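Novice: Okay, here's the prediction I keep looking at, along with the sequence it came from:
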Amino acid sequence: MVRTMLRTIMESAGDISVAGEASDGDEAVRLARDLRPDVVLMDIRMPRADGLTATQRLGALDRPPKVVVLTTFDLDEYVRTALLHGAVGFLLKDAPAADMLTAVRSAASGDAMLSPKVTRRLLHHFTDTDVRRRRTEAENRLRVLTGKEREVLVAVGGGLSNTDIAASLYMSESTVKTHVSRILTKLALTNRVQAAILAHRAGLLD
């Protein structure tokens, strides 16, 4: 039922094609190896190999797909483990269809997306321990950024897409992508989620 619902949502978008479906983690990895999809929507609780294990195995492929974890569970250990294994998005199954489509598109374009509820819990975990030390460390790391890059980082930390950032800061979307890429490189980060966490640690969104 869930897969049917997801297929219906994905196929309603003209720019997304469903390459295949899997009933468990083992099948997901096997199909991904054969079909080479750009994005995989991964459930967490499945028979044989669960979604977290499958996500880790997908990351070891020669051309790993972008993984968006989709689940009814928003427990922190799932979020942290999924991100550790390379997931670039984390959505709850009760997310609106538009958010699911946005998550797939964002993953395909190299962005990351977390549901707002999950993001709040994740950021709280990363910022509630030894706050003062973490904030000082984060502030020091951000000194390498230009003023415009800091503005873009604040927008990323606020969960804005590249399109929304471009509109709010009056710049082209390609310029935003360039700034985001430079931010990640300068800060030695791999994705926007890590950038958002660092922005919160530094107090940029206080």
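Specialist: Happy to help now that I have it.
Novice: For the rest of this, base every contact and every neighbour count on C-alpha atoms.
Specialist: Noted.
Novice: Let me know the next secondary structure element after the longest strand along the chain.
Specialist: The single longest strand within the chain, with elements called by DSSP state E, is strand 66-71. Moving toward the C-terminus from strand 66-71, the next helix or strand (DSSP states H and E) is helix 76-84.
Novice: thought residue 26 was touching residue 54?
Specialist: Yes. Assessed by CA atoms under 8 Å, residue 26 is found in contact with residue 54 at 6.8 Å.
Novice: which of the two has more neighbours?
Specialist: Per other CA atoms under 10 Å, whichever of residue 26 and residue 54 has more neighbours is residue 54, with 25 against 18.
Novice: quick one: which helix or strand includes that one?
Specialist: helix 51-58.
Novice: now the helices: where do they sit in this protein?
Specialist: All helices of the chain, identified by DSSP state H, fall at 2-11, 25-35, 51-58, 76-84, 97-108, 116-127, 131-141, 147-157, 162-169, 173-186, 192-201.
Novice: Please render these as a markdown table that adds distance to residue 42 to the earlier fields.
Specialist: Converted to a markdown table, the helices of the chain look like this (distance: least, CA to CA, whole Å):
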| stretch | distance to residue 42 |
| --- | --- |
| helix 2-11 | 11 |
| helix 25-35 | 8 |
| helix 51-58 | 6 |
| helix 76-84 | 10 |
| helix 97-108 | 11 |
| helix 116-127 | 16 |
| helix 131-141 | 32 |
| helix 147-157 | 24 |
| helix 162-169 | 24 |
| helix 173-186 | 25 |
| helix 192-201 | 18 |
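Novice: of those helices, which approaches residue 68 most closely?
Specialist: Of all the helices of the chain, it is helix 97-108 that lies closest to residue 68, at 7.2 Å by CA to CA.
Novice: here comes the other one, which I'd like you to weigh against the first:
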Amino acid sequence: MKIKTSILTFLLFTLLTSCSSDKLTTSKAESLFITCQAGENLIKTNTSSYGIIERSDSYKKRNGNFIESYKKLEKEGLYTVGELQRIKRSYIMKDRYEVNLTPKAKEFLISSKKGFRGEISGKFRICEYTFGSIEEIHEIPEKNIADVRVKFVRINETPFFREAHEKLNPKEVFKQVKYKKTNDGWKLCN
């Protein structure tokens, strides 16, 4: 019986000292990160023009028919595209379209900036990244810091998200984050 009591005492002591150790654990790093992030997701955007859009014939030769992408978004209920107007400016022939946002598209509009001759440059939300997990912790005791590898996961893809965005915005993204060790324990944000 005496042996069992001493083993239990030893296990309890080990458990208590390990809980109060200064080591940055995965659960502690995760807790600090979630607290600092406070439910905010990283928003990724893409720029698209709307309003009165004019493109020259030489532009179309170099870049292809620009209106095709607008027609695809019109089918998804994001834009309304007006009729083609051929205009001549300074001896240059141009295609002119009036492209308007639908209420559905306005939900994803973050900001806009009026440009030349009625063209508006809009910044649209294409997806978000949220905290996934703590992947790796590398403590550097002599500097009182830890490099922590954090995984973010892509969520909430909008209709503006295209296959072309996949390369720049993969399903998972990893980021190195520095944690500081203070007299009050590990800190990530102030």
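Specialist: Perfect, I can see it now. Every value quoted in this text rests on a predicted model; they were computed, and no experiment measured them.
Novice: Kindly provide the TM-score of these chains.
Specialist: The TM-score (TM-score structural alignment, normalised by the length of the second structure) is 0.19; 59 aligned residues with a CA RMSD of 5.2 Å.
Novice: so the helix holding residue 54 of the first structure versus strand 66-71, what angle?
Specialist: Inter-element angle recorded for helix 51-58 of the first structure and strand 66-71: 170 degrees (by axes from the mean of the first three to the mean of the last three CA atoms, to 10 degrees).
Novice: packing partners for helix 51-58 of the first structure?
Specialist: When contacts are defined as 3 or more CA pairs under 8 Å, 6 or more residues apart in numbering; DSSP states H and E, helix 51-58 of the first structure packs onto helix 25-35, helix 76-84.
Novice: pretty sure residue 9 of the first structure contacts residue 97?
Specialist: Yes. With contact defined as CA under 8 Å, residue 9 of the first structure and residue 97 form a contacting pair (6.4 Å).
Novice: Just the buried residues of stretch 120-130 of the first structure, please?
Specialist: By 16 or more other CA atoms under 10 Å, the buried positions in stretch 120-130 of the first structure come out as 122, 123, 127.
Novice: tilt between the helix holding residue 54 of the first structure and helix 76-84?
Specialist: Using the same axes, to 10 degrees: helix 51-58 of the first structure against helix 76-84 is 10 degrees.
Novice: Let me know the angle separating helix 51-58 of the first structure from helix 25-35.
Specialist: Here the directions of helix 51-58 of the first structure and helix 25-35 differ by 30 degrees (the same axes, to 10 degrees).
Novice: I'd like the helices and strands packed on helix 51-58 of the first structure written out as a markdown table, with distance to residue 3 of the first structure added.
Specialist: Shown next, in a markdown table, are these (distance: least, CA to CA, whole Å):
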| stretch | distance to residue 3 of the first structure |
| --- | --- |
| helix 25-35 | 13 |
| helix 76-84 | 20 |
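Novice: Out of these, which gets nearest to residue 176 of the first structure?
Specialist: Among those, helix 76-84 sits nearest to residue 176 of the first structure (CA to CA), with 23.8 Å.
Novice: and that closest one, what does it pack onto?
Specialist: For helix 76-84 of the first structure, the packing partners by 3+ CA pairs under 8 Å, 6+ apart are helix 51-58, helix 116-127.
Novice: buried set for whatever helix or strand residue 27 of the second structure lives in?
Specialist: Using DSSP H and E, residue 27 of the second structure falls within helix 26-37. By neighbour count on 16+ other CA under 10 Å, the buried set for helix 26-37 of the second structure is 29, 30, 32, 33.
Novice: just checking, what packs against that helix?
Specialist: So helix 26-37 of the second structure, by 3+ CA pairs under 8 Å, 6+ apart, packs with strand 119-140.
Novice: what's the neighbour count on residue 69 of the second structure?
Specialist: Residue 69 of the second structure: 9 neighbours (other CA under 10 Å).
Novice: my bad, should have said residue 136 of the second structure
Specialist: Using other CA under 10 Å, residue 136 of the second structure has 15 neighbouring residues.
Novice: Check residue 184 of the first structure too.
Specialist: 16.
Novice: what do you get for the one 10 residues further on?
Specialist: Close neighbours of residue 194 of the first structure, defined as other CA under 10 Å, add up to 18.
Novice: likewise residue 186 of the first structure?
Specialist: Residues lying near residue 186 of the first structure (other CA under 10 Å) number 14.
Novice: Go ahead and list the helix or strand containing residue 88 of the second structure.
Specialist: According to DSSP H and E, residue 88 of the second structure maps onto strand 85-89.
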